[in-house]
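# Structure here, sequence nowhere to be found:
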């Protein structure tokens, strides 16, 4: 028996995808031309699946900050902040994020994934109980696995179900309840009723942890996320986010209204035992924070483009998973159809994400679109036309798919 035999079912799915067309989960871009344009071979592709929500990856100030950081400090830190110390830019970024969010404590991490891995594992102990939304991201799930805490899932976006489970649990002897939700969920683009979760959590004496990875920079008067949008930012116990979406870099952060959060730097293993973020990543994110704070015009264009696309797809009777947001997920009948249509879209010059189980809620097969403030009305019209062509050519595409799969057997 081979070490890899357990992956045989997965290999079969990959083989099926390759019979249909390209590897949708391993696309190689030969060049990235702008926040919304890339190149595959000799063809220009409209990027509609990059999570570049504010379009800042090509912002002149962000690029200049990254270049200057490399000139001054080199390309890497070569170790963790515990072992090699912090650059003053690490501290400056933490202070800037803490000030923006109105919280006394903020810790910066090397990736967004490590942020939730570290913070959740650092906060929850053996006697605590984590109450987690059923659609929580993989990094939240993995963070809970690093703890000795019990985990209870509640129905997605349901404060009522959380209330029932907290009430049923009652007082936690020697421990606390840590409730973990997201602001905007990454697959469907649906929004959490954070204000209601605040009420339920605190009424039961728990702590509320919200991951705003896909909503920081995008929502709220100053871009702090869904909690700010719903007027409860000052009531959130812990808020995490990533640099790889609106902040146009790589890294993550967790901020808290509790000054005692600082002590967790001494216990968070993904913080203590990994190399710290590079100077260029930190400085690009620092410049992007200023863009977020003054980016009301970016958020408005993003909102307008999301409404335009959502309306266009709804008019063609596509099954959309949520109300308009920067993430618009189109539900498809099955994985094979989704893969076929993904190939057709990229052939028409539009790149979106193919999202399939187990990484999707409700075992859905999705064509997932993430929009950018850098997208124009013309860009959205191009996406709408590409999806319109899918409807028109569906019968011929199905026949072509069947022919390809039979020829490959």
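Thanks, I have it. Keep in mind the model is a prediction, meaning the values are calculated, not measured.

# hey, let's count contacts and neighbours off CA atoms from now on
Will do.

# where do the strands sit along the stretch 51-200 of the chain?
Assigned by DSSP state E, counting those that start in this stretch, the strands in the stretch 51-200 of the chain fall at 105-109, 129-133, 150-154, 177-182.

# okay if I get these as TSV plus mean neighbour count and distance to residue 73?
Converted to TSV, the strands of the stretch 51-200 of the chain look like this (neighbours: other C-alpha atoms under 10 Å; distance: least, C-alpha to C-alpha, whole Å):
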stretch	mean neighbour count	distance to residue 73
strand 105-109	26	18
strand 129-133	23	40
strand 150-154	18	42
strand 177-182	26	35
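
# What are the buried residues along the helix or strand that contains residue 380?
Assigned by DSSP states H and E, residue 380 belongs to helix 377-392. The neighbour-count check on helix 377-392 (16 or more other C-alpha atoms under 10 Å) flags 379-380, 382-384, 386-388, 390 as buried.

# repeat for stretch 49-60
Neighbour-count burial for stretch 49-60, with 16+ other C-alpha under 10 Å as criterion, is recorded at 49-57, 59.

# List the contacts of it.
Taking contacts as C-alpha atoms under 8 Å, 6 or more residues apart in numbering, the residues outside stretch 49-60 that touch it are 34-36, 62-63, 214, 217-218, 244-249, 288, 298-299, 302, 326, 351-353, 368-374.

# filter these to the buried ones?
When burial is judged by neighbour count using 16+ other C-alpha under 10 Å, the buried members of those are 35-36, 62-63, 214, 217-218, 244-249, 288, 298-299, 302, 326, 351-353, 368-374.

# before we move on, the earlier item: and the helix or strand following the helix holding residue 380, which residues are buried?
Helices and strands here follow DSSP H and E; after helix 377-392, the next one along the chain is helix 394-408. Burial within helix 394-408, assessed by neighbour count using 16+ other C-alpha under 10 Å, is assigned to 394, 397, 401, 405.

# Got another one to weigh against that:
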């Protein structure tokens, strides 16, 4: 008898997919109602930052996070083409080995200039930026105090670093301070906040929260993924708008929203920050971004420094759409327009999916957000405005929402 004979597990082995059964059932129930799969839409052709062909029909895009409309900017596209021609398709290596090209230094210089900070570190995705920075800064024996509605990448960074996770009620200043008071004296503390929360589009009271965090000796990290380029006089985010940019220790952001490409970053003034390049595993052990991507990012970031007119128009679009949806009788995630995200709250997932499909058939794409990703088990139609949406397009969007809302019975 052979000792290394394979062991059969056909009869008693655990199905590792069984944990997903509730989600599988939810999806099957949703599709059995006859609606199109809202999580598998294919854009057959992208025409502009605000238009695409979906299901053979020209569709207005209202769910892409392309806030500043940089994806088709001629200078940005040309920079990517030139880098692709000059440096090829990829680096095939980590930043600490062969993966740092001149373009990677250029985009980090652009970030340092944009934020007026001493250090910038670029990751291959925004998710990786949170995963890497948080897991490296706060480890076993440290404490991370964070808003309970924080992004999945923030929670995953906490788990990977093995720090003690201390969540508090969303945007609740008093709850945050109570958690900080309970942390043992002398412990390392990182407070993690977001400028704009992506589900409801609401803004954090950073001015008060940062002040409290500093009184308790904590370092502060703010994720500005959904506010970079748009909020603040220079587009530096909520930290700039609320006057605390010089008080925070780390700002995390992404290239996949206002910058219009892919990648993530962290900027900081901490004098020891550069050591992160050697100790941050998601940075050290990941292939770097392709040269064409960093070239588009650097060009886009430098153009965003002079994007005040675009920012003003995006604010007009946001206020106009929020007021219009509210007037039509839709329930929204915020009382006023706080960002470029406007969340329309649906009664349940079934009606939310029906509304999503009705909008798509009328030529409008939005995001359908569902539990457990959403706060309070809400179903949301998440609208993300773009600086390239015209005033006429916003009016058309409102007309489509009214027609679809009446058809489905939401209004």
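Yep, that arrived. On a predicted model such as this, the values are computed, not experimentally measured, just so you know.

# Would you pull the TM-score for this pair?
Overlay of the two chains. TM-score (TM-score structural alignment, normalised by the length of the first structure): 0.94; 395 aligned residues with a C-alpha RMSD of 1.4 Å.

# related to what we said a few turns ago, dump the strands of the stretch 51-200 of the first structure to a markdown table, plus distance to residue 143 of the first structure.
As requested, the strands of the stretch 51-200 of the first structure are arranged in a markdown table below (distance: least, C-alpha to C-alpha, whole Å):
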| stretch | distance to residue 143 of the first structure |
| --- | --- |
| strand 105-109 | 14 |
| strand 129-133 | 10 |
| strand 150-154 | 11 |
| strand 177-182 | 11 |
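
# Residue 5 of the first structure is nearest to which of those?
When the strands of the stretch 51-200 of the first structure are compared by C-alpha to C-alpha, strand 150-154 sits nearest residue 5 of the first structure, at 30.7 Å.

# Helices along the stretch 101-250 of the second structure, start to end?
Taking DSSP state H, counting those that start in this stretch, the helices of the stretch 101-250 of the second structure run over residues 102-115, 126-137, 152-161, 173-181, 206-215, 238-241.

# Identify whichever of those lies nearest to residue 350 of the second structure.
Comparing the helices of the stretch 101-250 of the second structure against residue 350 of the second structure with C-alpha to C-alpha, the closest turns out to be helix 152-161 (24.5 Å).

# ok so, going back, quick one: closest of the strands of the stretch 51-200 of the first structure to residue 200 of the first structure.
Ranking those by their distance to residue 200 of the first structure (criterion: C-alpha to C-alpha) puts strand 177-182 first, at 9.9 Å.

# Over in the second structure, find the residue span that closest one aligns onto.
Under TM-score structural alignment, strand 177-182 of the first structure corresponds to residues 189-194 of the second structure.

# Deepest in the core, which of the helices of the stretch 101-250 of the second structure is it.
Mean neighbour counts were taken over the helices of the stretch 101-250 of the second structure using mean count of other C-alpha atoms under 10 Å, and the top value, a mean of 25, falls to helix 126-137.

# Indicate which one of the strands of the stretch 51-200 of the first structure is closest to residue 83 of the first structure.
For residue 83 of the first structure, the closest of the strands of the stretch 51-200 of the first structure is strand 105-109, at 14.6 Å, according to C-alpha to C-alpha.

# how close does that closest one sit to the second structure?
Compared with the second structure after fitting, strand 105-109 of the first structure deviates on average by 0.7 Å (mean C-alpha distance after the TM-score superposition for the first structure).

# Test my guess that residue 19 of the first structure contacts residue 400.
No. With contact taken as C-alpha atoms under 8 Å, residue 19 of the first structure and residue 400 are classed as non-touching, separated by 10.9 Å.

# Look up how far residue 104 of the first structure lies from residue 88 of the first structure.
For residue 88 of the first structure, the distance to residue 104 of the first structure (C-alpha to C-alpha, to the nearest Å) stands at 18 Å.

# Where in the first structure does the helix or strand containing residue 353 of the second structure fall?
When elements are assigned from DSSP H and E, residue 353 of the second structure belongs to helix 349-361. The alignment of helix 349-361 of the second structure onto the first structure (TM-score structural alignment) covers residues 335-347.

# cool, stretch 207-220 of the second structure as well?
The aligned range for stretch 207-220 of the second structure is 195-208, by TM-score structural alignment.

# counterpart of residue 156 of the first structure in the second structure?
Going residue by residue (TM-score structural alignment), residue 156 of the first structure aligns to residue 170.

# and its match, how many neighbours?
17 (other C-alpha atoms under 10 Å).

# Equivalent analysis for residue 234 of the first structure, please.
The number of residues packed around residue 234 of the first structure, counting by other C-alpha under 10 Å, is 13.

# so it sits right up against residue 102, yeah?
Yes. Under the criterion of C-alpha under 8 Å, residue 234 of the first structure lies in contact with residue 102, with a separation of 7.2 Å.

# hey, what's in contact with both of these two?
Residues touching both residue 234 of the first structure and residue 102 comprise residue 257, with contact defined as C-alpha under 8 Å, 6+ apart.

# need the longest helix for the second structure.
Taking DSSP state H as the assignment, the helix of the second structure that covers the most residues is helix 308-328.
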